[in-house]
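In: next come a sequence and a model predicted from it.
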Amino acid sequence: MATHKQRLETDYLIIGSGASGLLAASRLAPHGSVLLVNKGGIQNSSTWNAQGGIAGVLSDTDSIDSHVRDTLIAGAGLCHEDAVKGIIMHGRKIVQELIEIGTGFDTCNGELHLTREGGHSNRRIAHSRDATGKAIAEALLAKITPQPGIQQLEYHTAIDLITTRRLGHAGDNRCLGAYLLAPDGSVITVTARCTILATGGAGKVYMYTSNPHAATGDGIAMAWRAGCPVMNLEFIQFHPTCLYHREGSNMLLSEALRGEGAHLVDAHGRRFVFDYDTRGEMASRDIVARAIDHEMKKQGVDCMYLDARPIGTETICNHFPNIHERLLQLGLDMTAEPIPVVPAAHYLCGGIQADIHGRTAINGLYAIGETACTGLHGANRLASNSLLECLVMADYCTTDIITSAPPVPAHAPLWDDSGIEPEQERIQIKQNWDEIRATMSHYVGIVRTDERLRRARRRLRVIHEEIDSYYWRHPVSQDLLELRNLELVAELIVMSAQSRHESRGLHYSTDHPATLNEPHDTILMPDF
C-alpha cells in the first residue's frame, strides 16, 4: 500500500501557528518564502484560547527590576536570570507593536487598562477583556494574510524532522526540513533553509487540561528523535481554576478574576488558601493549585469553588464577558453563585533546550514559545509571561535567522513507506491514548511519589513498545502520530521527575519534600 508523495521547497518552514509562529512568519516573509504549517485550524492553538493577558512593564509605577524579581521568585531559584532579563526588557516594545497592528487591548481614560495576577507585585497585565490571545492572534493573522511570500497549510501534521544525521551524513547535525502528512493521506517532503518549531505544549498527556486537543507535545517529541536535549520537563503548571463541569471540562476561569478580587472557598464558604500562604488567592499558581488539591483530598470532595461575587456584577460583565456568557450557557451564573473548580494541566515550563533566540543543538532548527525551554520560567511560570515569551522569542529568533544567512538545504529523500500494511482496526490507538492520560493523571500529577513514578514508567514502557511496533507496520495518520508523540513526551516527563530528588516549584514529591540548596536543571540527552 503506497502513499502518494510530493515535494516542497521553502526558505523558512514554521510548524505551529500560535503567537510565536504567526509573528515569525510576519518577520521572515520579506526575506524569503515562508511555509506556515498547522495541524488544525488557526483557532486550535493555546494562543487563541489564552484569556488573561500579556505581562510587561507598561506603567511608570512599574520597573524591569520588579518584573524580573517577581519572575525569579515564582521560578523557585531555577530561572536563568540572563534569559529572564533578555525577554522582560522587550515587553513594552512587543505590546506597543501589537497595539500598532490593531490588537484591541482594553483601555481606561486613554491608557492601557492593566490588571494583576498571582505572583505579580504590580498591575502589569495588558489584556483584551478575557480573550487576549484571540485578539493578538487575529491581529497577527491580519498582518500576515496579505503577504504573498507566506503559504499557509492548515490541517497538515508534521511527522518527523529531516536531519543530516537521520540520512547518515557525517559532520554536524543539520535540520533540512520535515515530512508532513496532508489531509488526503499523502506525505509531503519539505526542505527548508531553517525550520522553526512553534508547536506549543503537551497538556493532553493529562486527563484534565485547559489545552486544546492539538497540545500533544509534537515539537518536543520530534526534536528529541532528531537529537535535541530536553530540559526541566518535570515542571507542569496546573491552572488552579479549571471549571469542574462535564460539558466545560477544559474551560478556565481566568486568574485575572482572583486578581480583581474573587475568592477561593470550600463548600462552606471558607477562604482556605490563607492556610497555605499569607498571600491567599494571590499566591503563585503552584501554591494555589496544591492548596486546592490538598483541600479536596482532606475533605473528600470533588472540587472547590471560585466566588466572584465580591468583584461585583458590573466588573464581571465588563471585563469577563466571555467567561460569564459561557458559564450562563452551562447553567451557572458567577454573579450570583460560587463556581466549582479543579486544577488542570495548563502549561509546560520545560521543553526543548534552547536559548532566547530559539537556537537548539541542531543547526538550522529553532524552537520558540512553549515548546522551548530557555530558563525563563524556572520551576514555575509567572502568570502571563507566556505570551510575552512567545512573541519576544519569535522576534529574537527571526533576527538571528535573517542575519545568519542559512545555506540552501541539501537534497532530502522522499518519505519511505515500504513494507507497511493496511490497518485492520484502530482500537489500540484509542486504548493507548486513554491509558497514557490516566497513568499521567494518577501517578504524575500535582503531588508525586517515587513509587507512583516507577509505576508510570513501567506502564509507559509497555505502551511505547506497542506503539512503536504499530507505527512501523501501518500507514501514518494524525491519530497515530499524536499518540506516538504523546507517549514519548509522557516518558520524558516521568524520566525528568525521577531525576529530581527534591521538591521545587511545580514538582512536589512527598518522598523528597525538602528543596536543595543548589538549584540545577534536569537535562535529558538523546542516546545516539
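Out: Happy to help now that I have it. Residues are numbered from 1 along each chain as shown.
In: when you work out contacts or count neighbours from here on, use the C-alpha atoms and nothing else.
Out: Fine.
In: so which residue is dead centre in this protein?
Out: Among the residues of the chain, the one closest to the centroid is Gly201, at 3.0 Å (CA atoms, centre = their mean).
In: for it, give its distance to Asp355.
Out: Distance, Gly201 to Asp355, using CA to CA, to the nearest Å: 17 Å.
In: pasting the second one now:
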Amino acid sequence: MKGREYSNGMLPAGQYPKSRRYDVIIVGMGVAGLTVALSLDKKLRIALVSKNSLDESSTYKAQGGMAVAAGTDDSAAQHAADTLHVGKGLCSKESVAVLTREAPAALDFLQTMGTRFCKSEQGLELAREGGHSRKRVVHHYDFTGRHIAEVLARQTAGRSNIECWEDTFLIDILTNAQGCCGCLVKKKKQTLQLLAPAVVIAAGGYSGIFGRSTNSVAANGDGIAAAYRAGAVITDMEFVQFHPTAVTLPTGKVFLVSEALRGEGALLVNAAGERFMPNYHESAELAPRDEVSRAMLAELERQQGGCLYLDARALGQDYLMERFQAIYAELAEHGYFMEKQLIPVLPTAHYTIGGIKTDLWGQSSIPHLYACGESAATGVHGANRLASNSLLEGVVFGRRVAAHIHDNSRNPLQTADFSAAERRKRHSLPPVALLRKKMDVTAGVVRQGRELKDMTEWLHQQQEANRQEEGQPDFSADNAYLLAGLLVEAALLRRESRGGHYRADYPVQNDRDFKKHSIHVWGKKVSLQ
C-alpha cells in the first residue's frame, strides 16, 4: 500500500522520515516490555523503545509484589476465584484462567532471570493484600517492582540482539495493507520510522492524566493513544483503580504506601484515632481497593473533613525497617516515623484498567500489533484489578506475546501508510496541569453525570478552540487530552456503579443493562458491547 504524504508539522508534505528495520519493535521498558524482549529468540533483531529512564516506569515504582498461588493452602483456582470476585462480573474467565494457571511459570521465569524473592524457613515468604483470601504475594521487601525491573534490564543489556532506544517518543503507529508494520518515533529533534513485522505496545497506562497519581506524570497512555489513532479497538477506559493509601510529602510528591502494610496489620483510622473500615466492609482494611477508597471518602464526609491515617505503630520499628525498607526510609526522610506516628493518607489514581483490547496472545484488532501490560486490556481485571496481579499479568502475557510472534510473524515489510499520523490533530492546548486538576475533580473515586457531561463539553471546546497551524506539536499533551476524552465519554455512558467506576447518581450495579464493555474505535461513537 502506497504511503500517504506526511504533513503533521515535523516534515514537509511528501517527505518521509529515515527508516530503521528490525524483526520486532517493543515500545515500553517496564516488566511487560522487558519480558517480551527476553522471551524472544536471540536471533531476532529487537528495538526496545522508551521515552523515559527505567526508574520512571510504573513497574519500577511497584512496591507490593506479584500474586501467585504458591502456598500449600492455595491453588490457581482459588486465585482465579478472588480475581473474578474483585472484577465485578467483567473479567474474561478464559484470561483469568490463563493468568492464574501460568503464574508459577512466570515466577520461574523471573527467578531464572535472577530475581530474588524474600524467603523464610518454609520457602517463599508470602504476603496478603486486599481482595485476596490467602497469603500469595511474593515480594522483594517493599520494592519488588524496582528489583524486577533492574534484574530484567541487566539481562537485556547483555543481549547483543536488543537495541535500546531511550528518550525516544512514540508519535504514531504505522500500518500497511497487511496490518501494523512499524512506528513513527522522535528522538531529540529527529523523526524516524522504525519498521518491523511485529510491534508490541507495552508503554503503560494513563493514570498520569490525574493530578494526584502514584505514577509519573509521563504515564499518559501514549501507546494506547497511538493504537487508537491507528484504528485498534480500545476498551474499558472508564475503569481506574484508586489506591487507598498514598501520602503527600512536604515536597508535594505523592508517595504510595503499600497495601502490604495493611496485610501485615496496619489499620486505617479517622481524625479521632478510631478504626472505621469494619463499619464499611466485612474484610475491613483488606477489602478490594475500590471499596476501601470509597469507604475512606464516606468517612471523610461523615467526620466533615479533616484527615484519615494509616496506623502501623503496632508493627514496631525493627519490623518496619526490615520488611518495609524503602517506604520507611522515604517517610523518615520527610519526618514521618511509622513506629510512632499516624501517616495521613488519601486515595490516589494508581492503575488504569482500560487499554488496547487483545486476545489471549496479546494480539490487538490490527494484525501484527500486540499489546501487554497496563497498555493492554486482556480481560483479566474486569472492572477492578486484584492487588499484585499487575506484575503477574505483565510477565504472563509478555511471554505469550513473544511465543505468538515466534510462531506467526511472517509479515513481509512494505511501504508504511501514514494515515494514523494524519489523524493526529495539532493543537495548542491549555497546560496539562489544568487537565489533571479537572480530572481529579470530575473522574475520581466518585463521579457525577452532570460533571462528566460538563467535562466532555470542556474537552471538546479545547480541541476546537486551540487548533495549531504552525510550530512543533506537543504530542504528550495531545495524548493526555485524547485519553481523558475517551475516559470521560465511557464514564458518562456507563450509568451504573461497578468496580473502579462509581457514579453517585447511579450508585447500583446494573447487570441487566451494563454487564458489558465500553468500546472505542476511531471515527465511531463509544458503545457498550
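Out: Thanks, I have it. Just so we're clear, the structure is a prediction, and the values are computed from it rather than from any experiment.
In: quick one on the thing from earlier: so who does the residue nearest to the centre of structure 1 touch?
Out: 215-217, 347-348, 370-371 (CA atoms under 8 Å, 6 or more residues apart in numbering).
In: Three-state assignment for Leu480 of structure 1, please.
Out: With DSSP: H, G, I helix; E, B strand; the rest coil as the basis, the three-state label of Leu480 of structure 1 is helix.
In: contacting residues for it?
Out: 429, 471.
In: now the helices for the stretch 151-300 of structure 2?
Out: 222-230, 260-263, 289-302 (DSSP state H, counting those that start in this stretch).
In: so for Arg426 of structure 2, which of the ones you listed sits nearest?
Out: helix 222-230 (13.5 Å; CA to CA).
In: what range does the closest one cover in structure 1?
Out: Taken onto structure 1 by TM-score structural alignment, helix 222-230 of structure 2 occupies residues 218-226 there.
In: aligned to Thr398 of structure 1, what sits in structure 2?
Out: Under TM-score structural alignment, Thr398 of structure 1 pairs with Ala402 in structure 2.
In: straight-line length of stretch 492-499 of structure 2, end to end?
Out: Stretch 492-499 of structure 2: ends 15 Å apart by CA to CA.
In: if you could redo that for stretch 333-350 of structure 1, that was the one I meant.
Out: End-to-end distance for stretch 333-350 of structure 1: 36 Å, by CA to CA.
In: structure 2: matching residues for that stretch?
Out: The aligned range for stretch 333-350 of structure 1 is 337-354, by TM-score structural alignment.
In: which of the residues in that stretch are buried?
Out: If you call a residue buried by 16 or more other CA atoms under 10 Å, then stretch 337-354 of structure 2 has these buried ones: 337-339, 342-354.
In: what do you get for stretch 494-511 of structure 2?
Out: 494-503, 506-507, 509.
In: the stretch 351-500 of structure 1: strands as residue ranges?
Out: Listed in chain order, the strands of the stretch 351-500 of structure 1 (DSSP state E, counting those that start in this stretch) span 351-353, 365-367, 372-373, 447-448.
In: can you tell me what Ala410 of structure 1 aligns to in structure 2?
Out: Ala410 of structure 1 maps onto Gln414 in structure 2, by TM-score structural alignment.
In: that match: how many residues sit nearby?
Out: 17 (other CA atoms under 10 Å).
In: how far away is it from Leu174 of structure 2?
Out: 11 Å.
In: what residues are shared contacts of the two?
Out: Jointly contacting Gln414 of structure 2 and Leu174 under the rule CA under 8 Å, 6+ apart are Cys181.
In: picking that back up, what's the counterpart of the residue nearest to the centre of structure 1 in structure 2?
Out: Under TM-score structural alignment, Gly201 of structure 1 pairs with Gly205 in structure 2.
In: one more: Thr315 of structure 1?
Out: Applying TM-score structural alignment, one finds that Thr315 of structure 1 aligns to Tyr319 in structure 2.
In: so that match belongs to a strand, correct?
Out: No. Using three-state DSSP, the secondary structure at Tyr319 of structure 2 is helix, not a strand.
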